[in-house]
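Asks: can you look at this prediction? I've put the sequence above it.
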Amino acid sequence: MKTPSNACAITHEWVEFVVQQYEAKKTQPNISIKLTSFNVAQATKPGESFNAELVLLTASAELHQQSNDSESSPPLKKDYSFIVKFLSLDPFSRELIKIAKYHVRELMMYSNVVSDLNSHWLANAVNQDEDQRLCVPEYIYGICNASEYVLVMENCKANRFELKDKTQGLDLEHTMLAVQHIARLHALSRSYSLSSDLCKEYPMFKFDPVVSSLFKPVVITAIENAIKYLRTLPEHKEILAKLEKGRHGLSQKYQRMWDDQSRHQMLCLTHGDYWINNLLFRYNLNEEDGQHKLEDIKLIDWQIAQWSNPVFDLHYLLNTSTTAALRENHLNAILRHYHTTFMSISDNLKTPVPDWNFEQFMAEFGRTSLVGFLMGMCLIQGTLSKAGEKINPNAGSSSGRPGRSLTGKFKSVAAKVIVPVAVRPSSQFIIKMAIKKMLSPIAQELIEGKNTIMNDRFMELLLEAEKKGLLDVLSM
């Protein structure tokens, strides 16, 4: 049986195999499966998924209990709803993902690491009244080797989980819940690693500067887009002058700040892409007043998880997924909630944290604020723009079958040759040129000013950065 490499290659035989594996693990190994039907559909809209092809797989099956008795019980009919994740249909994205090992990290998170961390909590938590385990989609099946990759997990939306509107951002209640759960990851991973070295067990999570080196060209292009936009706004000439003067210094300072782990006061397992579209929320309907009450959360998309500074996850969430008004009015309360949660879980696991009081934590948050601003500026341009929906045209298309056409085969071969060369430090200009061409339509969209949501959020970040002095490029 061949493992599918994309949505078009999913077969009846493979789906039946996945369901069989799942039920054998979930219930009893003597259950036999007869798949009666299955359906495949794209799980994302165009432009929503840059690093993968996400597929919604629904299936129905009959479960037969194998028995030595002469009488057999009637089959149990059961429906399934899964999310299947393949490598990107775009060959250049695929090669970049393989080099950065994004796919390996995510599969390992779902298949092993989350389970290890949650088991660590169950074995060591003094007080288990409040469940402090990680909440992620259930792992169903996966394979990753030189020629095959697929990850199958539960479809949380079938269990009433849903995304928040990225154009509106998170309100205080949702932000507090998101912060609480990322603190769980950080505290659990730190505690676990004190007894079992996580990066020794799972070396793919060791800090890899290739992540920041791939992001640096995006930062440079985002700054250049901002400069083009500000040139049309004479009222902001002072910000423009600082960006023009510091366009290279800002990106260099960002990379040094990200890469120099000796400067970080705290290190643990980080999510790396912690923003509103990687959070799923579930609500309960209050019958008395008809209001929906927030009750649960799931954390998804673990491709960029690595051992790094936990404060970066907070910067990423706040600068990409909340409004300036929320940050201005509630930042201290949000950060205190994170710190309290982190310290409480660490104490509960009998691994208290020395030299990390709230003032020290806030000092580290302030020191690394430039990272948050630049990540937010990049993501807002890429995710709130209408032009961004065209960056990855294959996402959301069920017709994409890589490598079949002559053009597709040529691109696949070219990607395998070009990408390993492009990621070398001496050849970064190749990636920079490609990203500049890809993101240039966003600059035009900013200038046109028709996308008020993107323009407003973008300008809010710039004004905040100016107020904090982040645009003044100084030596570190």
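Replies: Structure received.

Asks: okay, CA-based contacts and neighbour counts for the rest of this
Replies: OK.

Asks: just the helices in the stretch 201-350 of the chain please.
Replies: 210-230, 237-259, 311-321, 324-348 (DSSP state H, counting those that start in this stretch).

Asks: closest to residue 12 out of the ones you listed?
Replies: Among those, helix 210-230 comes nearest to residue 12, with 37.4 Å by C-alpha to C-alpha.

Asks: what helices or strands is that closest one leaning on?
Replies: Contacts defined by 3 or more C-alpha pairs under 8 Å, 6 or more residues apart in numbering; DSSP states H and E place helix 210-230 against helix 237-259, helix 369-384, helix 428-448.

Asks: before we move on, back to that, okay, the helices of the stretch 201-350 of the chain, which one's buried deepest?
Replies: Among those, helix 311-321 has the highest mean neighbour count (mean count of other C-alpha atoms under 10 Å), at a mean of 25.

Asks: could you export the helices and strands packed on helix 210-230 as CSV, including distance to residue 135?
Replies: Below are these laid out as CSV (distance: least, C-alpha to C-alpha, whole Å):
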stretch, distance to residue 135
helix 237-259, 27
helix 369-384, 24
helix 428-448, 34
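
Asks: let's bring in a second model and compare:
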Amino acid sequence: MENLSKPSSEEKTALKWFNTHFLEKHLQNYFNDKQLSVASFDINSGSGKRDNFASALFRLNVVISNDSNCSSTKILKLIVKTNLEASGCLSQAISDFDIYGKEIEFYRDIAPQIQNSLKKLNENFPLTAIAYGVDTAETVMLLEDLVESGYRLTSVHEGFDVDGAKLVLKRIATFHAITAILQQENPNIFNNFKYGMVTRHTDSYNTFYTTGLEIIIEITSNWPEFTVYTEKLKKLRETLIEKARCTFDIKPQHFNTLIHGDIWINNLMLKFKKKPTELEIEDVILIDFQYTCWNSPANDLQFFFNSSLKESLRPNCFDELIEYYHQQLVTFLKRLTYKKSIPTLEEFKAQFYERSFYGFIASCFEQPAMTSEETEEADMRSLLGVDEKSMNYKRSIYRSPKVQDKLRKLIPIYDRMGLFN
């Protein structure tokens, strides 16, 4: 998020419509001030390739004034998020998941209601960035630059400790509780948020999982002590996609709500308070709502636990963290007067562990890609591709000693859980 280089030629293409008139229209609407004018603006690239696989991010400094002579001005710092031109399998995936349309609708219609709910609860923490404007025609969002308020991304190689994880879980529980209430008040509010990262709606991401499994099998085939596991992984070829899809099947008897759908360390903006000998997380804001969907909140926890915790906590601290999350969820649901059945701790634990196969997907497929080195090949096209270049890139991910150490640790655990049966 600290990259301030000028936009590349590909990014300039994505910004060909961006001008003063566009900014004035949206900022006048947000501030409800028709006299507001844009004196000038400067735009720079806002992220690395891995920070946002399917979008273009830019940092925007806007000089605005609300008098005709521009005698009094102030600088507004924003993030511009828009689509990148895509082709082939990536274009199909973007269309199938409607990731841009869904995120625009979230920031336009859902995020303001979430913030209003927080105000009613007298909670003074934000859950999302402010949206200064969204534009469906140009597929763009003008968002608050959270860095200006002291938030930042942390390294994808840094996992959360228990205290940090609990703060994230409190924010996730608040998000889940509020959106459950929004659906209680308006049953149709999330009609366009049907599909998560794993779905029966499309096969667009299947190659990412099937090729990942083949590479894992290639690796474990060279480990004599893993012969039993390798044979089970080979049999998993037949059921991998179905098992993954089952984790996202809606079960009406379970507690369901709007889930973030992609909760990992790079989609969490953190504010730190300095202590004498260490940094302590003070606040967390959720970003990137492209895979937000109506589903079991257990899937958010499975993804977060298996992608973003310190290795020493997986899976040893899962029960402790589930209990903390459940406590927070119940508290906020009761404060918001939730009228439906609230799951007991044991019911929610069962809901979580029923979806353990999604934990396998998160830790053995998603996390290796998330934490890979940022190279020219590190993009969504390569992750979805099956050509030689894409396969070589994916093999390079799994050649990492850290990734292989995780496979050695986790595959036996998942086997004992019966996930490969």
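Replies: Yep, that arrived. Since this is a predicted model, take the numbers as computed values, not measurements.

Asks: now the longest strand seen in structure 1: how far from the chain's centre is it?
Replies: Across structure 1, the longest stretch assigned as strand under DSSP state E is strand 52-65. In terms of C-alpha atoms, centre = their mean, to the nearest Å, the centre of strand 52-65 of structure 1 is found 24 Å from the chain centre.

Asks: against which helices or strands is that strand packed?
Replies: Applying 3+ C-alpha pairs under 8 Å, 6+ apart, one finds that strand 52-65 of structure 1 contacts strand 31-42, strand 76-87.

Asks: among those, which comes closest to residue 120 of structure 1?
Replies: Nearest of those (C-alpha to C-alpha): strand 76-87, 27.2 Å.

Asks: which part of structure 2 lines up with the closest one?
Replies: Under TM-score structural alignment, the alignment places strand 76-87 of structure 1 onto residues 72-83 of structure 2.

Asks: centre of the chain to the matching stretch, how far?
Replies: Stretch 72-83 of structure 2 has its C-alpha centroid displaced from the chain centroid by 23 Å (C-alpha atoms, centre = their mean).

Asks: quick one: buried residues of that stretch?
Replies: 73, 77, 78, 79, 80, 81, 82, 83 (16 or more other C-alpha atoms under 10 Å).

Asks: check stretch 26-39 of structure 1 too.
Replies: Of the residues in stretch 26-39 of structure 1, 32, 33, 34, 35, 38 count as buried by neighbour count, 16+ other C-alpha under 10 Å.

Asks: rewinding a little: got the helices and strands packed on strand 52-65 of structure 1 as CSV, with distance to residue 293 of structure 1 columns?
Replies: What follows is these, written out as CSV (distance: least, C-alpha to C-alpha, whole Å):
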stretch, distance to residue 293 of structure 1
strand 31-42, 29
strand 76-87, 25
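
Asks: quick one: which of those strands is nearest residue 434 of structure 1?
Replies: strand 76-87 (20.1 Å).

Asks: any chance you could list what contacts the helix or strand that that closest one is followed by?
Replies: Downstream of strand 76-87 of structure 1, the first helix or strand assigned by DSSP states H and E is helix 91-100. If you take C-alpha atoms under 8 Å, 6 or more residues apart in numbering as the criterion, helix 91-100 of structure 1 is touched by 50-51, 87-88, 103, 210-211, 402, 411-412, 415-416, 419-420.

Asks: in structure 2, what range does the next helix or strand after helix 91-100 of structure 1 match?
Replies: Once helix 91-100 of structure 1 ends, the next helix or strand along the chain (criterion: DSSP H and E) is helix 102-108. Aligning helix 102-108 of structure 1 against structure 2 (TM-score structural alignment) gives residues 99-105.

Asks: the matching stretch against structure 1, how far on average?
Replies: On superposition with structure 1, the mean distance recorded for stretch 99-105 of structure 2 (mean C-alpha distance after the TM-score superposition for structure 1) is 0.8 Å.

Asks: mean shift between the helix or strand in which residue 133 of structure 2 is found and structure 1?
Replies: Per DSSP H and E, residue 133 of structure 2 falls inside strand 131-135. Overlaying structure 1 shows strand 131-135 of structure 2 at a mean distance of 1.0 Å from the equivalent residues (mean C-alpha distance after the TM-score superposition for structure 1).

Asks: which residues does that strand contact?
Replies: For strand 131-135 of structure 2, contacts defined as C-alpha under 8 Å, 6+ apart pick out 26, 27, 29, 30, 104, 107, 108, 140, 141, 142, 143, 144.

Asks: C-terminal to it, what's the next element?
Replies: Immediately after strand 131-135 of structure 2, counting by DSSP H and E, sits strand 140-144.

Asks: which stretch of structure 1 lines up against that following strand?
Replies: The aligned range for strand 140-144 of structure 2 is 150-154, by TM-score structural alignment.

Asks: list the contacts of stretch 352-363 of structure 2.
Replies: Here stretch 352-363 of structure 2 makes contact (C-alpha under 8 Å, 6+ apart) with 209, 243-244, 247, 298-299, 301-303, 305-307, 414, 419.

Asks: in structure 2, which residues correspond to the helix or strand hosting residue 414 of structure 1?
Replies: If you go by DSSP H and E, residue 414 of structure 1 is part of helix 406-422. Across structure 2, nothing matches helix 406-422 of structure 1 (TM-score structural alignment).
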